[in-house]
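Visitor: Just a sequence and a predicted model for now, questions to come.
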Amino acid sequence: FSNPTSFNMFTMEPLIGTAIMAIETNLAFSLIDCMFGGDGKPLVQNRDFTLIEQRMLAKFIHEALSNFEKAWENVYPVQIVFRKMESKAEFVHVVNPNDQVIVIVFSISGKQFTGNLYACISYLMLEPIKEKLSSKYLREKDIAYAWRPQLERLLDDTTVVLIAELGRATRTLRDLLEMEVDDMLRLTTGPEDPVTIRIHNIDKFHGMAGVVKGNRAVEITQLLKVQGE
């Protein structure tokens, strides 16, 4: 795995040990972009996750682990508890280098992205219930899980910030330092010009500024097509 990667440690009580759910770097940034209203286009350059991005990933992981726990109900009921998140592989130590592990790969894709989510469980963790795993016949449709409805529900409940830009002005640093109360700034747009509405620095709508019941408001007049959609 490259750095940063979202490594999420969790336990499966009453089983003893710690497992990992990891999100590939590009997929992690694509999911974050979707949560903020973007189309999930991967970043050109990787970087560390910001605090807000870590919180968004944690929200996704809690939802994924909740569904992972439900998938185990037909095999061996467990209580999955999220422990912590790390972004660098050198800080992740849950098994010895020579221990055997079981890796489950989930493929996630969207219009602008595709990537894998991994669940890594130590064999020692599953050894107490290995007879249940080997003797119980589970049909594919019983263990396959439809992620799309859960992802859509997670994104539907995500709060995003909309910014309506009334206009722009360019001034020198000297002008800014000499500004006083009641000084006027001439904007590049007039009162009849449409307002651009952005979500996570992406232009999404045009609208007209006004007042509704004493509050400033913007009426949506046009849906902007994002490049690549």
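Guide: Yep, it's here. Residues are numbered from 1 along each chain as shown.
Visitor: CA only for contacts and neighbour counts going forward, please
Guide: Will do.
Visitor: Report the buried residues of the longest strand along the chain.
Guide: If you go by DSSP state E, the chain has its longest strand at strand 202-212. The neighbour-count check on strand 202-212 (16 or more other Cα atoms under 10 Å) flags 202-209 as buried.
Visitor: Give me the residues contacting the next helix or strand after it.
Guide: Tracing the chain past strand 202-212, the next element assigned as helix or strand by DSSP states H and E is strand 215-223. Contacts with strand 215-223, where a contact means Cα atoms under 8 Å, 6 or more residues apart in numbering, come from 164, 195, 204-211.
Visitor: Distance from the chain centre to the longest strand of the chain, please.
Guide: Distance of strand 202-212 from the chain centroid (Cα atoms, centre = their mean, to the nearest Å) equals 26 Å.
Visitor: Could you identify the longest helix within the chain?
Guide: Counting by DSSP state H, the longest helix found in the chain is helix 51-71.
Visitor: Next up, a structure to set beside the first:
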Amino acid sequence: MANVLSQEEVDSLLDGITKGEVETETNIPKSDEGIDLYDFTSAGGPTHQKMPALGMINERFVGFLKRSLSTFTGSVVGVSIDSFQSIEFGKFHRSIPVPASLNIFKIEPFRGFALLVLEGRLAFAFVETLFGGRGVSQIKLQGKGFTSVEAKIIGRIVKIILDDFQRAWADVHKVTMTFSRSEIDPQFAEITTPSDTVIVTKLKVDLENFAGTMMMCIPYSTIEPIRDELKNSFHGEKSEQDSAWKDYLEKKLREVTINMSCILGTATITGKELMSLKVGDILQLEQTITDPATLFVEGVPKFKAHPGTYNKRKAIRIEGMINEE
């Protein structure tokens, strides 16, 4: 018990601290081996920024969506990426506007659910546009849900969006977007725990007289099994993304006018013979009557052919390709 301070010693020590006579700071050096905490859900976290394929998927998605929504509405619809970030689901969930069209779907074959959010005003603007309106949503949305007709139209738009999202994934990984259900209250759209990291793509959608937002929210745990594929930034090289462009280019190429010419034969003469040529002279060609002529396409020899006549006009009959030899 010799190391236990008496009450008198305790009082003396406390009095010394109060008067500043007892030093309370220590001179123990801080360790240089401390560990800094890192927030993996911050915008700079090692999720979406280390998976460039997600960015390319979004770019394709935007391209597909512009065409599909414009075709569906019969008017020009602009779509652009407003933001792309990784965030805690709880934080994202609190930012969801009310009301909204909350569409829960699966990205098969992966586990878990993803969420498509259509801002309420945007959903109503689509409905107005399809009913011949100007797409300017002046509706007071507080507490307002969707009628059965409105829900049916919004459902068709959601299907277009999910189909295009599935197409956008095609060259990275074959997936199927399967619609599960639709909600208007965020508390019924909790697809994962509040602390889980989600990848959120926010898109700006421009109708003729209205602009709104939609968001695609995917839990990181859902796509984690293919993180190595998503780290690859070269999926776009063989993309179906521009299959529409490819088809257009092929169509235009088929309409291009091509010059073709045929050489029946050749002859070699001297300069003196050339200078003495006159009308009526006959040149003997090096080719025999059975030798094929050469058919050129834009100056490039492509076919072997035999000359003749057809419908009272000079003609050639193709016998084979020169590069087959």
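Guide: Nice, I can see it. These numbers come from a predicted model, not from an experiment.
Visitor: Let me know the closest of the contacts of strand 215-223 of the first structure to Arg83 of the first structure.
Guide: Nearest to Arg83 of the first structure among those is Lys204, at 36.9 Å by Cα to Cα.
Visitor: Quick check: that closest one vs Ile163 of the first structure, distance?
Guide: Distance of Lys204 of the first structure to Ile163 of the first structure, computed by Cα to Cα, to the nearest Å: 10 Å.
Visitor: shared neighbours, these two?
Guide: Residues touching both Lys204 of the first structure and Ile163 (Cα under 8 Å, 6+ apart) are 197-198.
Visitor: if we can go back for a sec, would you mind listing the buried residues in the longest helix of the first structure?
Guide: When neighbours are counted by 16+ other Cα under 10 Å, the buried residues of helix 51-71 of the first structure are found to be 53-54, 56-58, 60-61, 63-65, 67, 69-71.
Visitor: Can I get the residues you listed in CSV including distance to Met85 of the first structure?
Guide: Below are the buried residues of helix 51-71 of the first structure laid out as CSV (distance: Cα to Cα, whole Å):
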residue, distance to Met85 of the first structure
Glu53, 12
Gln54, 8
Met56, 12
Leu57, 9
Ala58, 8
Phe60, 12
Ile61, 10
Glu63, 15
Ala64, 14
Leu65, 13
Asn67, 18
Glu69, 18
Lys70, 22
Ala71, 22
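Visitor: returning to that earlier point: in the second structure, what range does the longest helix of the first structure match?
Guide: Mapping helix 51-71 of the first structure onto the second structure (TM-score structural alignment) gives residues 148-168.
Visitor: before we move on, what about stretch 81-95 of the first structure?
Guide: Against the second structure, stretch 81-95 of the first structure falls on residues 178-192 (TM-score structural alignment).
Visitor: Enumerate the positions of that stretch that are buried.
Guide: 178-179, 182-186, 189-192.
Visitor: and which of the contacts of strand 215-223 of the first structure is nearest Ile104 of the first structure?
Guide: Lys204 (36.9 Å).
Visitor: Can you find the partner of the closest one in the second structure?
Guide: Per TM-score structural alignment, Lys204 of the first structure is not aligned with anything.
Visitor: Check Lys130 of the first structure too.
Guide: Checking TM-score structural alignment: Lys130 of the first structure goes with Arg227.
Visitor: so how far is Pro52 of the second structure from that match?
Guide: 10 Å.
Visitor: quick one, helices of the first structure?
Guide: Going by DSSP H, the first structure shows helices at 25-35, 51-71, 123-126, 130-135, 140-143, 147-156, 173-177.
Visitor: how many degrees apart are the second one and helix 147-156 in direction?
Guide: In other words, helix 51-71 of the first structure. Helix 51-71 of the first structure runs at 140 degrees relative to helix 147-156, counting by axes from the mean of the first three to the mean of the last three Cα atoms, to 10 degrees.
Visitor: Just give me the mean distance for the match of helix 51-71 of the first structure relative to the first structure.
Guide: Stretch 148-168 of the second structure, aligned to the first structure and superposed, deviates on average by 0.7 Å (mean Cα distance after the TM-score superposition for the first structure).
Visitor: for that stretch, the distance to its chain's centre please.
Guide: Centroid displacement of stretch 148-168 of the second structure relative to its chain, using Cα atoms, centre = their mean, is 17 Å.
Visitor: Can you name the residues that contact Leu65 of the second structure?
Guide: Shown in contact with Leu65 of the second structure (Cα under 8 Å, 6+ apart): 79, 160-161, 164.
Visitor: what residue of the first structure matches up with it?
Guide: The criterion is TM-score structural alignment: under it, Leu65 of the second structure has no aligned partner in the first structure.
Visitor: Repeat that for Gly78 of the second structure.
Guide: Taking TM-score structural alignment, Gly78 of the second structure has no aligned residue in the first structure.
Visitor: now do Leu122 of the second structure
Guide: Aligned counterpart of Leu122 of the second structure in the first structure: Leu27 (TM-score structural alignment).
Visitor: Verify the contact between that match and Tyr118 for me.
Guide: No: the criterion here is Cα atoms under 8 Å, and Leu27 of the first structure misses it with Tyr118 at 11.5 Å.
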